[in-house]
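K.L.:
this one's sequence-less:
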């Protein structure tokens, strides 16, 4: 969402099909010149045209069509009875998404973890101390995961070799590393830890280098799943979880709709039950493909999408931001709170459009090359909720995404000042959510 990254690292991506020119619409929004999103009528096929270079299926009747002449192809497709709708592949505006922080509050509460820097995780404190009760849950041994949960981090990539993440990174069980073969026939060659939708081959297929050249995605991943009790670094919120790394957000955060949808579809088809989205844009340009994809993966694959509310200090009920402002029953939107219990000054809010609040200011976590750093943003609040969701789901694997969302929202620690800011009126609480989920399963 707005103001993702606190610093920029220049990355030059050399690739064939995605190194396209960018046009700017009359409204000022940029879009790719070499691909369209095409939704066909039921039971209909893609019209034939010399302007179509490649076609990739996304979901249902929705496809990505590559072309060398976008505007001419638009005219052709608009005249076809086979076509339901056409969307351009709009970019998000370039922006920062998270803020580096130099000061952090050390927790004075005894920790159940042996990770040496876990004292920096103020959010692990009890609900009465403005935290989310992580320490208490593990001290009381009240979490007993039954299933391992895959969480897809759709972001700037992940440092899969980080000392605190390498043992919690998802490995594709159907793929043999480095053999140049699509062993599991899922459409991607050597996708061991995930995919990279930013760099594509000559046919427009996503590649598989998920390295994080920024830090955002690695930081998000650590909040969710940094290995617990390995006498190293910090600890993640979830104890039985794997991180699926999907690089879809450029370092300047100007992600595109096609890349987002492909990331969602890959995650869902390959077993992720939670997707974290610490990104977004202020304009939707009337497109429906991302919203339809969120609905589809919820209904067909049982996926809960957790999204940051954005960092513009605004009411998104009045000034929407996306994907947070899409209305889907399996989309959970998160505002940010501080260690003092207030809503973070930068956080977006909305009595109708933002579901829940979670710690997002001065969050300490992993960053590339075995380092650690503190950042602030709803980008950090979203993975806090994703981590709680993963732990609750691991304890109660039969929960569908709608039921899981309901439990998380109905078990919050109420904060009077949040009653007009978020739907649930409170801050997420791991202990209360586990108790509520257990009660519902009886």
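P.N.:
Thanks, I have it. Nothing here was measured: the structure is a model prediction, and the numbers come from that model. Numbering: from 1, shown residues only.
K.L.:
can we go C-alpha only for contacts and neighbour counts from here?
P.N.:
Will do.
K.L.:
mind listing what the residue nearest to residue 353 when sequence neighbours are not counted touches?
P.N.:
Nearest non-adjacent residue to residue 353, counting by Cα to Cα, 6 or more residues apart in numbering: residue 317, 5.6 Å away. Residue 317 makes contact with 325, 349-353 under the criterion Cα atoms under 8 Å, 6 or more residues apart in numbering.
K.L.:
another structure for you, compare them:
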């Protein structure tokens, strides 16, 4: 959930309550058809109408994330179950190195059952790891080639860690946190519940000035996040605690949260068989939400409908409350590939990557095995063409680009707010936009749902569309699925707002395709490619598996009528 910048701005600006005329779109708007609903969804019902009568085969989608609630009513039927593993017998039945990996694996755990929840930020880890080595270097050109590269990364980490941090700002954040906690405690007592949302506060009258102040923060944050009333006190407190930890990390090395629990050799990528099978563990909100977007059981009358109707979700837990570790991500990708995933969703990211080569090797492995990787662009309103954002598809060793990788920015429900104000962008580094604002999906609790926003929500929309294509057209390679998704994205010809500068620009300046993903357009194109070897859509040429496939224009009034209109 992308509430951090809004929260801090409210705290530092004296609880300013900016309001917006934009109304909140209905739950599930991301599945709707732009022509009939007015919301810029993915036209999913039209896609299924087109696919009616066609047979599908099951596709395994791995979600590398924070964990998943395996008891959730909308997720229980669609969880991947390892067919070669006997649950609970304490034996590695399939001899893959992971004992009782029934629904996936947790690389953030110990065999004794303990799990990593909170963790530090990669920039802080890198900054303090190399501080003694580089802090007194005056002329980096005197360093060896390898150390020059390391110095560049350390300098970036140092800038990220120390930017805007001084003792007075740390004291201010701590003071604000103390006041916020006082107000939160009062509301918890008044409402009789430890976790509450903005929705719960609508009929609540505070009894103290501290409670009133925190209610204002909650309501103001909701207003600045597209009137999302599902934002909770826990979301805001977690974000503020994270900011406190970041501020303190400029002066103090972060605790070894992961190492103290996992007990592997983090410096050895070949030490792979660590962790445990607890795929829910701690803090599974994010992974549960992402999983529901992709594949929550459809047409069961409960909660939400996922995008893909014949998918099994494999959870690979590798993302803590903090920054992921490169070793865990590399091993998570390999685990997913080795256990049959055809699509991997990666809704995470960070600013430095000390062991990028390990992740690159895993990406190459996925590429060689025909697995598509879908990655969230990030939520810093930044240009990925010029800003460090990891993982990414450009290999460190040779600067070649992975061909099995899609990077996704977040779009909103309405024409006048099409590009989410938090979304990263990039004419070269962001491939396509997809719905990522107020996306309604499953959260832990068995039968609980909420709206989250972020490119973390946009990425699984694309992963779900990719899985849908592979269900009905399993012969396609990752490169072909990527081409279909990108070429079928509905172009937006109106002006949009650059998230970083606020300028009015064209969507084509913020992404490679200049379009928003559309499931209906994608399956039409997939079907045409399967039948004729050619794409049936307007314009140009596209490379698929290193061969140019000519694209011919759609013919006939009826097909033109069915075509999703450009904005």
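P.N.:
On my side now, so go ahead. For clarity, every value in this text was computed on a predicted model and none was experimentally measured.
K.L.:
ok so, going back, out of the contacts of residue 317 of the first structure, who's nearest residue 252 of the first structure?
P.N.:
Within the contacts of residue 317 of the first structure, the smallest distance to residue 252 of the first structure is 21.6 Å, found for residue 325 (Cα to Cα).
K.L.:
That closest one: neighbour count?
P.N.:
23 (other Cα atoms under 10 Å).
K.L.:
Three-state assignment for residue 409 of the second structure, please.
P.N.:
strand (DSSP: H, G, I helix; E, B strand; the rest coil).
K.L.:
actually residue 230 of the first structure, not the one I typed
P.N.:
Quick answer, by three-state DSSP: residue 230 of the first structure is coil.
K.L.:
Show me what it aligns to in the second structure.
P.N.:
Aligned counterpart of residue 230 of the first structure in the second structure: residue 300 (TM-score structural alignment).
K.L.:
Residue 140 of the first structure - how many residues pack around it?
P.N.:
Neighbours around residue 140 of the first structure, by other Cα under 10 Å: 10.
K.L.:
Go through the contacts of residue 317 of the first structure and give me the one with the most neighbours.
P.N.:
Counting by other Cα under 10 Å, top hit in the contacts of residue 317 of the first structure: residue 349 with 30 neighbours.
K.L.:
That one contacts residue 419, doesn't it?
P.N.:
No. With contact defined as Cα atoms under 8 Å, residue 349 of the first structure does not count as touching residue 419 (10.8 Å).
K.L.:
what do we get in the first structure for residue 402 of the second structure?
P.N.:
Residue 402 of the second structure maps onto residue 328 in the first structure, by TM-score structural alignment.
K.L.:
An error on my part: the question was meant for residue 522 of the second structure.
P.N.:
Using TM-score structural alignment, residue 522 of the second structure lines up with residue 433 in the first structure.
K.L.:
give me the element that match is part of.
P.N.:
Element membership of residue 433 of the first structure [criterion: DSSP states H and E] is helix 430-441.
K.L.:
Residue in the second structure paired with the residue nearest to residue 353 of the first structure?
P.N.:
That one, residue 317 of the first structure, aligns with residue 385 by TM-score structural alignment.
K.L.:
Spatially nearest residue to residue 515 of the second structure (excluding sequence neighbours)?
P.N.:
residue 491 (4.1 Å).
K.L.:
Show me what the one you found lines up with in the first structure.
P.N.:
Residue 491 of the second structure maps onto residue 414 in the first structure, by TM-score structural alignment.
K.L.:
what does residue 512 of the second structure give?
P.N.:
Aligning on TM-score structural alignment places residue 512 of the second structure opposite residue 423 in the first structure.
K.L.:
can you count the residues close to the residue lying closest to its match once chain neighbours are set aside?
P.N.:
Closest residue in space to residue 423 of the first structure, ignoring its immediate chain neighbours: residue 355 at 4.7 Å, by Cα to Cα, 6+ apart. Applying other Cα under 10 Å, we find 27 other residues in the vicinity of residue 355 of the first structure.
K.L.:
same thing with the one 10 residues further on?
P.N.:
Neighbours of residue 365 of the first structure under the rule other Cα under 10 Å: 28.
K.L.:
Relative to residue 7 of the first structure, how far out is it?
P.N.:
Separation of residue 365 of the first structure from residue 7 of the first structure (Cα to Cα, to the nearest Å): 16 Å.
K.L.:
Residue 149 of the first structure too?
P.N.:
Relative to residue 7 of the first structure, and taking Cα to Cα, residue 149 of the first structure is found at 32 Å.
K.L.:
In the second structure, what range does the lengthiest strand in the first structure match?
P.N.:
Counting by DSSP state E, the longest strand found in the first structure is strand 30-40. Per TM-score structural alignment, strand 30-40 of the first structure has no counterpart in the second structure.
K.L.:
For the stretch 451-567 of the second structure, which segments are assigned as helices?
P.N.:
Counting by DSSP state H, counting those that start in this stretch, one finds helices in the stretch 451-567 of the second structure at the ranges 455-472, 478-487, 519-532, 557-562.
K.L.:
scratch that, the stretch 251-400 of the second structure is what I was asking about
P.N.:
257-262, 285-295, 326-338, 356-368.
K.L.:
Which one, of these, ends up nearest to residue 212 of the second structure?
P.N.:
Nearest of the helices of the stretch 251-400 of the second structure (Cα to Cα): helix 285-295, 27.3 Å.
K.L.:
Centre of the chain to the longest helix seen in the second structure, how far?
P.N.:
Counting by DSSP state H, the longest helix found in the second structure is helix 167-191. Here helix 167-191 of the second structure is found 29 Å from its chain centre; the criterion is Cα atoms, centre = their mean, to the nearest Å.
K.L.:
Likewise for stretch 146-164 of the first structure?
P.N.:
11 Å.
K.L.:
matching residues in the second structure for it?
P.N.:
Going by TM-score structural alignment: stretch 146-164 of the first structure matches residues 56-74.
K.L.:
buried stuff in the matching stretch?
P.N.:
56, 58-70, 72-74 (16 or more other Cα atoms under 10 Å).
K.L.:
follow-up on the earlier one: so the longest helix of the second structure aligns onto which residues of the first structure?
P.N.:
Helix 167-191 of the second structure maps onto no residues of the first structure, going by TM-score structural alignment.
K.L.:
For whichever helix or strand comes after that helix, enumerate the helices and strands it packs against.
P.N.:
Going down the chain from helix 167-191 of the second structure, the next helix or strand is helix 198-201, by DSSP H and E. Packing partners of helix 198-201 of the second structure (3 or more Cα pairs under 8 Å, 6 or more residues apart in numbering; DSSP states H and E): helix 209-224.
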